[in-house]
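Participant: sequence? don't have it. structure:
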């Protein structure tokens, strides 16, 4: 049978007694992600004082998180509700590619945000010359292009897979690794590509983020004020927490299979789902709502909506 005539059946591997609870939790996570990221985008868009490189990067992260959540979570909810969901071959490849693009773009964007904070704290006198609006917008426009080029390689390899035994993907959305597991092909190149891309676009940026925050942590040791030192460490730890929630599950699930380490369906599903749904919910809280400028802007935003809902006042 030609691949173009295949219709995959998605089947989320979740026990029936946990299905209702999972649906409620995912719906709540999606609503929080939707509200939080939309609010961050609106506040930064309509407040001219927040048109600086750091806030532009934060708004770009919110756009990616909003798009990723909208692509992933509603589909998962539908699959969980109906238990099985039929997806045409071309649509499945498209969804797989788009999710990979968002994952890779977010990984590189988080790296650039860490570099931004590293330069601002370690080399403050050079910050304005190195981090400009032009360089930030260049990064924001180039990163998706790089992610697209990397992700299309998965589409080409996935098109070589043949499905002679089963068309059931034991996953909540179309996923490259799950396709390889179901396919009749047994060439190591299919999983080797997954590990290589994960190392380049995941492990590399993650190590650079750890280096940046490590340097910031050492710089915080020189702060005499106990309050200032505590604030610096609190910021670093919370950023590393949300970064870890994104990188650790995805790197583990993408690199280990290519290295020959087998993961159970339940473990793999859990890892990738956590890496895709938790960070979009946490990023607005960690990167935005703890920021004084954004907090005051949100307060003014709702105040103006109550008194005179005219965005031109911003």
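Facilitator: Nice, thanks for sending it over. These figures come from a predicted structure and were not determined experimentally.

Participant: from here on, just use CA atoms for contacts and neighbour counts.
Facilitator: Will do.

Participant: buried residues in the host helix or strand of residue 134?
Facilitator: Taking DSSP states H and E as the definition, residue 134 sits inside helix 133-158. Buried positions in helix 133-158, judged by neighbour count with 16 or more other CA atoms under 10 Å: 136, 140, 143, 144, 147, 148, 150, 151, 152, 154, 155, 158.

Participant: ok, those vs residue 299, which is closest?
Facilitator: For those, the residue nearest residue 299 by CA to CA is residue 136; the value is 27.0 Å.

Participant: and the gap between that closest one and residue 49?
Facilitator: Between residue 136 and residue 49 the computed distance is 17 Å (CA to CA, to the nearest Å).

Participant: repeat that for residue 158.
Facilitator: When distance is defined by CA to CA, residue 158 is 46 Å away from residue 49.

Participant: what's the answer for residue 286, then?
Facilitator: When distances are taken as CA to CA, residue 286 and residue 49 turn out to be 20 Å apart.

Participant: for comparison:
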């Protein structure tokens, strides 16, 4: 669909993962199943944490918030994606597209900052265990939570505002399965120089803050753990961090692959890469944290026993 002398389309067309009609129903079934698993898995994690007094610690508090954000994150993308699989038009209103961009960026960055907060929590627990309760107090957790929400929300608002200033006069077809900044910039017929500079400066800074917290925290943890004389002590320390590190690698690995490259090279491969941090990672998080964590396993067992007894 093309038009002339317009600065803003009334709607966009999302091409999705495949344009072939025979692929739409199988893709619908696949992603509907993934969405249900994501919802159920993260809800179970939240219920297990809040129904077990032994899991009322900062680490599991952040994990419960992470699970809630993962539900919100996928809900921003998958429902519209599922509708488009069964629809011939595959359209999204311009205003809905901007709303989707805002919440996608906001929840994605909240996810990132929560992972940073969890790394700080692990650092304090392993490197300063005797001062853990004092350092990771209610005020400290509240401050980390405030930072984890305020910075991403302001960051998202800035990028949506810059996208809204662009002129679209060539095409309204977005070659992606949801509204994202880079595919929208490629459609613009006005200069995207400011947008790209902000992405490479402010955007990179916002992403790197929690990432650097994670790197520094785990370097300090590694140094501390290597000083532990017993092999059992080292294993116990590493096992408490294994789940978190796995999630961090999946999340930041896929984001780096998609975003740390020139805008002109944004292709179909990037759509596949985007699937990992938008859909697969939120689905896998509950399994990673529950299968590799003894406390979570016990919490889940207690939750199952309680449900059966009721």
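Facilitator: Thanks, I have it. Remember, it's a predicted structure, so these values are computed and weren't measured experimentally.

Participant: what's the TM-score here?
Facilitator: Aligned and superposed, the two chains score 0.89 in TM-score terms (TM-score structural alignment, normalised by the length of structure 2); 305 aligned residues with a CA RMSD of 2.3 Å.

Participant: neighbour count: residue 286 and residue 49 of structure 1, which is higher?
Facilitator: Just comparing residue 286 of structure 1 and residue 49: by other CA atoms under 10 Å the higher neighbour count belongs to residue 286, 17 against 12.

Participant: to which residue of structure 2 is that one aligned?
Facilitator: In structure 2, residue 286 of structure 1 lines up with residue 288, judged by TM-score structural alignment.

Participant: just give the closest residue to that match, not the sequence neighbours.
Facilitator: Leaving aside its sequence neighbours, residue 288 of structure 2 sits nearest to residue 243 (CA to CA, 6 or more residues apart in numbering; 5.8 Å).

Participant: and the one you found, what element?
Facilitator: Under DSSP H and E, the secondary-structure element containing residue 243 of structure 2 is helix 231-259.

Participant: what number of residues lie near the counterpart of residue 178 of structure 2 in structure 1?
Facilitator: Aligned by TM-score structural alignment, residue 178 of structure 2 pairs with residue 173 of structure 1. By the other CA under 10 Å criterion, the neighbourhood of residue 173 of structure 1 contains 26 residues.

Participant: on the three-state scheme, residue 173 of structure 1 is what?
Facilitator: When the structure is split into helix, strand and coil by DSSP: H, G, I helix; E, B strand; the rest coil, residue 173 of structure 1 lands in coil.

Participant: how far away is it from residue 123 of structure 1?
Facilitator: Computed as CA to CA, the residue 173 of structure 1 to residue 123 of structure 1 distance reads 43 Å.

Participant: next, name the residue at the spatial heart of structure 2.
Facilitator: Residue closest to the average C-alpha location in structure 2 (CA atoms, centre = their mean): residue 108, at 3.8 Å.

Participant: what lines up against that one once you look at structure 1?
Facilitator: When the two structures are superposed using TM-score structural alignment, residue 108 of structure 2 falls opposite residue 103 in structure 1.

Participant: cool, and residue 305 of structure 2?
Facilitator: Following TM-score structural alignment, the counterpart assigned to residue 305 of structure 2 within structure 1 is residue 303.

Participant: just checking, residue 242 of structure 1 touches residue 285?
Facilitator: No. Contact criterion CA atoms under 8 Å: residue 242 of structure 1 and residue 285 do not qualify, at 9.8 Å.

Participant: fine, thanks again, bye for now.
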